[in-house]
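*Asks:* Here is the input, now give the coordinates:
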Amino acid sequence: MKLHNDIKTLIIECLDLEDVSIDDIDSDAPLFGEGLGLDSIDALELGLAIKKQFNIKIDANSDETKQHFYSVNSLASFIEAQ
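*Replies:* Next comes the predicted model:
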């Protein structure tokens, strides 16, 4: 659970989502499109922040990476697996 909150905090801070709290982000909801509504530029920013904070190499162009970035839960699983 702590990792989920760390990821949510990272999303909020790196993307300057001033009106969003960690409680507003559903761990299962998509981060892009209908869910949190992030876009491809947000994905790059978030990828860099995750790379820096968790020291993980992320392949920006792989389909696997898109799956990892689907939700907070999928990101947490990806980070734990590294």
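
*Asks:* For the rest of this, base every contact and every neighbour count on C-alpha atoms.
*Replies:* Noted.

*Asks:* so how many other residues sit close to Phe54?
*Replies:* Phe54 has 12 neighbouring residues, counting by other CA atoms under 10 Å.

*Asks:* Distance of it relative to Asp19?
*Replies:* Applying CA to CA, to the nearest Å, the value for Phe54 to Asp19 is 25 Å.

*Asks:* compare with the first, here's sequence two:
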Amino acid sequence: MSDLEHDIKVMIIDVLNLEDVSPEDIDAQENLFGDNGLALDSIDALEIGVGVQKKYGIKINAEDKSTRAHFQSVRSLAEFVAAQQAAA
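*Replies:* Next up is the predicted model:
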């Protein structure tokens, strides 16, 4: 597991107050939303988005159609964060 993926898992747990979940419980490739994985919803996505913006100083355009794909899994979110940091 990369350090960035681990940091994102910790941030998700903190932002969503997931008391019974540890970073090791979250599969980096598993869907965050829908019926499997963490089964998060759109409110959770908004909270994660705010958390990412605060923690990493990244602008997220909610209107951009690719944004949904970036939030698919911890791994895709980590790749998005890394790409945004490299571009800055």
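
*Asks:* Which residue range of the second structure does the longest helix along the first structure align onto?
*Replies:* Ranked by residue count under DSSP state H, the longest helix found in the first structure is helix 40-54. Mapped onto the second structure using TM-score structural alignment, helix 40-54 of the first structure spans residues 42-56.

*Asks:* Relative to the first structure, what is the average displacement of the matching stretch?
*Replies:* Compared with the first structure after fitting, stretch 42-56 of the second structure deviates on average by 0.3 Å (mean CA distance after the TM-score superposition for the first structure).

*Asks:* Could you list the residues in contact with that stretch?
*Replies:* When contacts are defined by CA atoms under 8 Å, 6 or more residues apart in numbering, stretch 42-56 of the second structure is touched by residues 11-12, 15-16, 58-60, 71, 81.

*Asks:* all helices for the first structure, in order.
*Replies:* Using DSSP H, helices in the first structure cover 2-14, 40-54, 63-68, 72-81.

*Asks:* Quick one: closest of those to Ser27 of the first structure.
*Replies:* Ranking the helices of the first structure by proximity to Ser27 of the first structure (CA to CA) places helix 72-81 first, at 4.7 Å.

*Asks:* Give me the mean deviation of that closest one from the second structure.
*Replies:* Once fitted to the second structure, helix 72-81 of the first structure is off its aligned match by 0.4 Å on average (mean CA distance after the TM-score superposition for the first structure).

*Asks:* okay, that helix sits on what stretch of the second structure?
*Replies:* Counting by TM-score structural alignment, helix 72-81 of the first structure corresponds to 74-83 in the second structure.
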